[in-house]
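Undergrad: below is the sequence, then the predicted model.
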Amino acid sequence: MEGNQYLEMFIDESTEHLQAVNDNLLKLENDPSDTIIVDEIFRSAHTLKGMAATMGFDDLASLTHQMENVLDGIRNDRITAGSDLMDVVFQSVDDLEAMVTDIASGGEGKRDVQEIVARLEAIEKGEQPAAQAEKPHEARSSDAGSAMELDDFELTVLRQSSEQGFRAFAVRVELSKDVILKAARVYMVFEVFEQLGEVIKAEPSVEELEDENFELDFQVILITKESAEDIEGKVNKVSEVHAVEVEAMEAVSSQRPEPADSGTEIPEKEERNSAMPEETSAPPVPDSPAAAEKLPEQKEEKTAPASKTIRVNIDRLDSLMNLFEELVIDRGRLEQISKEMENSELTETVEHMSRISGDLQSIILNMRMVPVEQVFNRFPRMVRGLAKELNKKVNLDIIGAETELDRTVIDEIGDPLVHLLRNSIDHGLEMPEERRAAGKEEKGNITLRAYHSGNHVFIEVSDDGAGINRDKVLKKAISSGVVTEENGASLTDKQVYELLFSSGLSTADEISDISGRGVGLDVVKNKIESLGGNAAVDSTPGQGTRFSIQLPLTLSIISVMLVEVQEEIYAVPLSSIIETAIIKKEDIMAAHNQKVIDFRGSVVPLIDMTDFFDVPRVKEEDEYYSIVIVRKGEKMAALVVNSFIGQQEIVLKSLGDYLQQVFAVSGATILGNGQVALIIDCNALIK
């Protein structure tokens, strides 16, 4: 089958493996002696390399292979996992992520990795005290011909393979003198090897073979159930192969590894691009031309429990959601018809269908929910990099990563959180010497926390830094024209801190490439409010700052209050409503050419929805006004409507490309009677 049939699976699994590598590298940096973590990283890197080689992404496979070599050195105590080395490995992961991203965008995953590969090679060659102090074991051919050195792991693979009926051969292949494209011929030879069994070592290395950094001959150790004659015959069929020498091998060692338990089995290989006939199936060693590498330590195979999860393309979930939204609309229509007809059997059936569709709605919404961990996972690496860049010591605690949000919301919150974290690191936390002088630990703490509360999810970014300087913020706000000096004097501390979300307000003494406290926070607030949420900030001088984001669980189906404006129906999201009320005409006052009312001691502007949306007046004004009090953060407004219809769950539909710029309207919905109702965007309305 063609590789592009598996491209989507490759992208998904590569992303997961890279995230696992990132997470475990951070753990390894904190505890370099933990070999279990190294093994986990090695497994992820090895699997990624095998998949990349199978799919034909050579740059990806090449870099992963070299990173694998360094990890192997760490695992065998030949290399120390210091900070400088980790920087190089992290840079390698960045390059790998960039290549996977390019592949996901339709590219070929090409990238110039020569420099980073050279750095990894230098690390591998420059720190090998263990390898020099202790001579590696050797595996020789039965005729005592030329020797290929093998380590303990490779010898173990040979021994276990022998126990399972496989044989090991040293195969020397010589190409013709007039060969063209040596690397292509090598690839074809390795394809034959893959059909015969498994390659566990190659000399020269696979990278050197792929780069044509060899003369005309190379050697491999092949594990197979085929005979020497079959191997020689099949390799000779590759054009431009001049000669093939095949010798049976047996492993010898000055210090033999202890025999494996009789019950030990070699697990099946994780990534194989095609099924291999049973008689030629081989033990688990790397696949493809990039196959001459070692696998993690083999463990006794256990029967894995049956998987209870499947991968579902998000487009299918979107389609399912769209179909269900249509069902919700029809449900509303049926409910209205049953009320009009007053037929008991119809009413009973519709009520049952409503209960079933309600359960179905919960299931579908839960299917679309994904943990915020998908967003949070990328932050530890970012925090580490920024801390090193700013010469600060930072500890990031993540709490509640399992908290779930609708995928549409998850896709949008990454950038706002990045900005808040960069703010906390750059201007929230002090330099180590400043923290010492203040009696704090050198390492600053940033906490990223997510939790559910009702129909909302809260995400908090807090630090234990110096806090926000009230006087500095207020002075800057007055000089920027955000508030007047008179109004500023009466503001509480929290209200002053909220000024940081004002457009263009910055308290940074110097412009920073990282961030500045206040720079862009208006963008953060606008993004969160566009998702139907809100953002807030609080701070205690000398103790730290906390940014809090409130988000709805989902954006597809929302609860609204249906109101009537003349003969038109509008929907006001319940998340924006404080309360509804009825006021007398004489309660309305005027201030600065604006109608206002006194709402619980606050002056609230009055907006007549008939005039605002230019709805034709067909009803006479009454002595009493029906109003809906809505809010945006600390700001409020009173919307004048003709009557309240009631609360209802509605399906949020986009107005389409032609009506994107309609002011104060976030979308539309279809009611049970087939009528279209516009959904009011209270955030834009108050703004």
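TA: Good, I have the coordinates.

Undergrad: alpha carbons only for contacts and neighbour counts from here, please
TA: Fine.

Undergrad: now the helices for the stretch 101-250 of the chain?
TA: 114-126, 129-133, 152-163, 182-196, 206-210, 228-236 (DSSP state H, counting those that start in this stretch).

Undergrad: contacts for the first one?
TA: Contacts to helix 114-126, defined as CA atoms under 8 Å, 6 or more residues apart in numbering, come from residues 63, 66-67, 69-70, 73, 79, 85, 88-89, 91-92.

Undergrad: let me have those in JSON lines, extended by distance to Asp471 and secondary structure.
TA: Shown next, in JSON lines, are the contacts of helix 114-126 (distance: CA to CA, whole Å; DSSP: H, G, I helix; E, B strand; the rest coil):
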{"residue": "Leu63", "distance to Asp471": "52", "secondary structure": "helix"}
{"residue": "Gln66", "distance to Asp471": "54", "secondary structure": "helix"}
{"residue": "Met67", "distance to Asp471": "51", "secondary structure": "helix"}
{"residue": "Asn69", "distance to Asp471": "56", "secondary structure": "helix"}
{"residue": "Val70", "distance to Asp471": "52", "secondary structure": "helix"}
{"residue": "Gly73", "distance to Asp471": "55", "secondary structure": "helix"}
{"residue": "Ile79", "distance to Asp471": "52", "secondary structure": "coil"}
{"residue": "Leu85", "distance to Asp471": "45", "secondary structure": "helix"}
{"residue": "Val88", "distance to Asp471": "44", "secondary structure": "helix"}
{"residue": "Val89", "distance to Asp471": "45", "secondary structure": "helix"}
{"residue": "Gln91", "distance to Asp471": "42", "secondary structure": "helix"}
{"residue": "Ser92", "distance to Asp471": "45", "secondary structure": "helix"}
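
Undergrad: pasting the second one now:
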Amino acid sequence: MEMNQYLSMFIDESTEHLQSLNENMLQLENSPEDLGIVQIIFRSAHTLKGMSATMGFEDLASLTHQMENVLDLVRNGQLKMNSHIFDTLFKSLDALESMVQDITQGGEGKADVSHIVAQLRAIESGDFEDSAASSNSGNHNASPEGVQLDQYQFSVLDQSIAAGNTVFYIEVTVREDCVLKGARAYMVFDCLERNGEVVKSNPSVQDLEQEKFDRSFSVYFISQVGQEQLQQSISQISEIEQVHIVSVDHETLNHLNRQQEQKAELASAKREAAATSVKASESAPARTAGTAAATRTIRVDIERLDVLMNLFSELLIDRVRLEQLASEIKRTDLTETVEHMTRVSGDLQNIVLKLRMVPVDTVFNRFPRMVRDLAKSLDKKVDLVITGADTELDRTVIEEIGDPLVHLLRNSIDHGVEAISGRLAAGKPETGTIQLRAFHSGNHVFIEIEDDGQGINRDKVLQTALKNGVIGADEAKSMTDEQVYNLLFASGFSTADKVSDISGRGVGLDVVKSKIASLGGNVSVESTPGQGSKFSVQLPLTLSIISAMLVGLGSEKYAIPLSSIVETMVIDHKQIRTVHGNQMIDYRQSIIPVISLAQVFDCPDSAVDSEEESEVIVIRKGDRLAAFMVDEFIGQSEIVIKTMGKYLTNIYGISGATILGDGQVALIIDPNALVK
């Protein structure tokens, strides 16, 4: 069977299942007794295993199969979740993600996962579980029923009894003040092996050597000596508190075997009943919902949406051209037709833009796992609270915003949230909280990352800036808190005391700022010492079609994004004053800089500088205002953003170009680049 045609479907569905596994594992870590979550995780792992096996990705299938075995024990109550099992399952998910990523990049999805599989098998066999159980055992009467034997071990013991050998179940308890428990266990085993053969130990020999037990351990032992001699030999070992020895005969052994078989049958019956009840409760609604979903939603290749957007862009350009021709010809029937076309294409524009809109949840959903791992590596406790995950952004913006947000979150965990001891000393709860919020405001989306940590150390930032030559000593004296905090975005700025794999490598928040600025956005920071910091990222809703103000500079036309414009007005050149070599004007009880776009873009036929009055556009960048002088206002228009091509990159003050209705090309001005 040809599988290449199904590969893209496999990658999409595998990615969804892995994301679901990560999210539900995090929920289960908070509620380890919730078997409903375990059931969901088990089904995702089971589906992923089947898909991988069908596609021929054996390493993926074998690892998910082993995860499935462990989860099966958990959902049937035979295994309790603990930190070791969680860590091993998370390692498994990381390995699965790397293999799927390899397949996405054209690889075969192969990886050496033998060490993870071995850990999962150890959990499944009960080695870790047994050690955990023994750590809570304390003193109790020795009972052979407490140790699970497999059929091979039952057979060995049964044959030994039939051959006339004596079988004992021995439980040894060391003293509470024993320092080297592992050494005492070794001495007991050495004594036993001189007098017979150990068949089964609980915990395992490896756990005993590593002292992974509390005070007691037990063994099934085939003895060549009597019970009294054995008791005396073990009791002579120092720091041994108690030795309980129980003789095991045919009847006891058969009773134990029957008990274990009954337990296995009961567990199997419970498993089948649980599976039946799940199917019964889910089959009808799930089938109905699945049918409805299948008829109402489809997967669409993102390239097709890009083609659709490009075709609509051409249609929009022709529409503007038709509107211009209709206004010149002035025929009623043509005007009415063009107006109808404008309304229809406007609705089509809204639909096309909505098709490209993606919830920020597609970026946010990978952060809880990242925060969990980082907090654990830093020995901190951090809660990530996400709100507004359903806020939508253009797909182009979504693709680019992930890395900057990762950097800001890592910065908050490493620099912002204090260590547990520091938080307790400051009278805070030991668990820090990071708020990740997204919300719409006008034509922008705001994403905020706020922590309740120690805040930004103003003096430390200033000292580092002075040391690195970012600012001068005179400038530092007059800087406001906001200006100091914005120094964090200077190139190569880092306040980390030591280099780590999380931060402090000299690649600071300047990377974040430049990336967000390239998207037409802005980032700012607020901080209160001892209470925390908040980074706010402002992004445009879309990068494809925007509303813009068309302006004229001589014979050239330019477009300024409407989202950046505060006001348009006319000023007398006599109102312009020079302050420290910069041209400034009075604007609503404040003084703002005024910029001649004709000088910036070298437009020789512009009359901006020679006229007595000039049209001015006031624009906003963050909390800063500036005024642009132009020759004329042409009007507002919907424009399609086109890139300048690979030969015209990094042009100062220009973010792209657009084709106007008359076929002319207008450059799109980037206000963020012009306002410093």
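TA: Thanks, I have it. No experiment lies behind these values; they were computed from the predicted model shown.

Undergrad: just the buried residues of the contacts of helix 114-126 of structure 1.
TA: 63, 66-67, 69-70, 73, 79, 85, 88-89, 92 (16 or more other CA atoms under 10 Å).

Undergrad: and Asp373 of structure 2? What does it align with in structure 1?
TA: For Asp373 of structure 2, the aligned position in structure 1 is Gly385, judged by TM-score structural alignment.

Undergrad: what's around its match, how many residues?
TA: 14 (other CA atoms under 10 Å).

Undergrad: and for Ala45 of structure 2?
TA: 26.

Undergrad: that one and Asn69 touch, don't they?
TA: No: counting by CA atoms under 8 Å, Ala45 of structure 2 stays clear of Asn69, with 10.0 Å between them.

Undergrad: helix or strand right after the longest strand seen in structure 2?
TA: In structure 2, taking DSSP state E as the definition, the longest strand is strand 431-441. Once the chain leaves strand 431-441 of structure 2, the next helix or strand it forms, by DSSP states H and E, is strand 444-451.

Undergrad: tell me roughly how far that following strand lies from structure 1 on average.
TA: In this overlay with structure 1, the average offset of strand 444-451 of structure 2 from its partner residues is 0.8 Å by mean CA distance after the TM-score superposition for structure 1.

Undergrad: what range in structure 1 does that strand sit on?
TA: Taking TM-score structural alignment, strand 444-451 of structure 2 hits residues 456-463 over in structure 1.

Undergrad: what do you get for stretch 524-537 of structure 2?
TA: Going by TM-score structural alignment: stretch 524-537 of structure 2 matches residues 536-549.

Undergrad: outside of that stretch itself, list whatever touches it.
TA: In contact with stretch 536-549 of structure 1 (CA under 8 Å, 6+ apart) are residues 420, 428, 458-469, 494, 497-498, 528, 533-535, 633.

Undergrad: ok, now stretch 389-409 of structure 2?
TA: By CA under 8 Å, 6+ apart, the list of residues contacting stretch 389-409 of structure 2 reads 353, 356-361, 363-364, 367, 371, 437-440, 445, 449, 509, 511-512, 515-516, 519, 535, 541-543.

Undergrad: C-terminal to the one helix or strand the match of Asp373 of structure 2 maps to, what's the next element?
TA: Element membership for Gly385 of structure 1 (DSSP H and E) is helix 379-389. Using DSSP H and E, the helix or strand that directly follows helix 379-389 of structure 1 along the chain is strand 394-399.

Undergrad: post-alignment, that following strand versus structure 2, mean distance?
TA: Here strand 394-399 of structure 1, set against structure 2 after superposition, deviates by a mean of 0.8 Å using mean CA distance after the TM-score superposition for structure 1.

Undergrad: identify the residue range in structure 2 corresponding to that strand.
TA: The aligned range for strand 394-399 of structure 1 is 382-387, by TM-score structural alignment.

Undergrad: please identify the buried residues of the matching stretch?
TA: 382, 384, 386-387.

Undergrad: picking up where we left off before, Glu108 of structure 1: which of the buried ones among the contacts of helix 114-126 of structure 1 is nearest?
TA: Ranked by distance to Glu108 of structure 1 (CA to CA), those are led by Leu63 at 15.1 Å.

Undergrad: counterpart of that closest one over in structure 2?
TA: Aligning on TM-score structural alignment places Leu63 of structure 1 opposite Leu63 in structure 2.

Undergrad: that match against Ser92, yeah?
TA: Yes: if you go by CA under 8 Å, Leu63 of structure 2 and Ser92 touch, sitting 7.3 Å apart.

Undergrad: how about Pro604 of structure 2, what's its partner in structure 1?
TA: Pro604 of structure 2 maps onto Pro616 of structure 1 when the alignment is built from TM-score structural alignment.

Undergrad: likewise for Thr658 of structure 2?
TA: For Thr658 of structure 2, the residue aligned by TM-score structural alignment is Thr669.

Undergrad: count the residues that sit near its match.
TA: 22.

Undergrad: now do the one 3 residues further on
TA: For Gly672 of structure 1, the tally of surrounding residues (other CA under 10 Å) stands at 18.

Undergrad: ok, Phe599 of structure 1 next?
TA: Neighbours around Phe599 of structure 1, by other CA under 10 Å: 13.

Undergrad: residue contacts, it?
TA: By CA under 8 Å, 6+ apart, Phe599 of structure 1 has no neighbours at all.

Undergrad: report all helices and strands that the helix holding Gly385 of structure 1 contacts.
TA: Contact here means 3 or more CA pairs under 8 Å, 6 or more residues apart in numbering; DSSP states H and E; on that basis helix 379-389 of structure 1 packs against helix 7-30, strand 394-399, helix 407-423.
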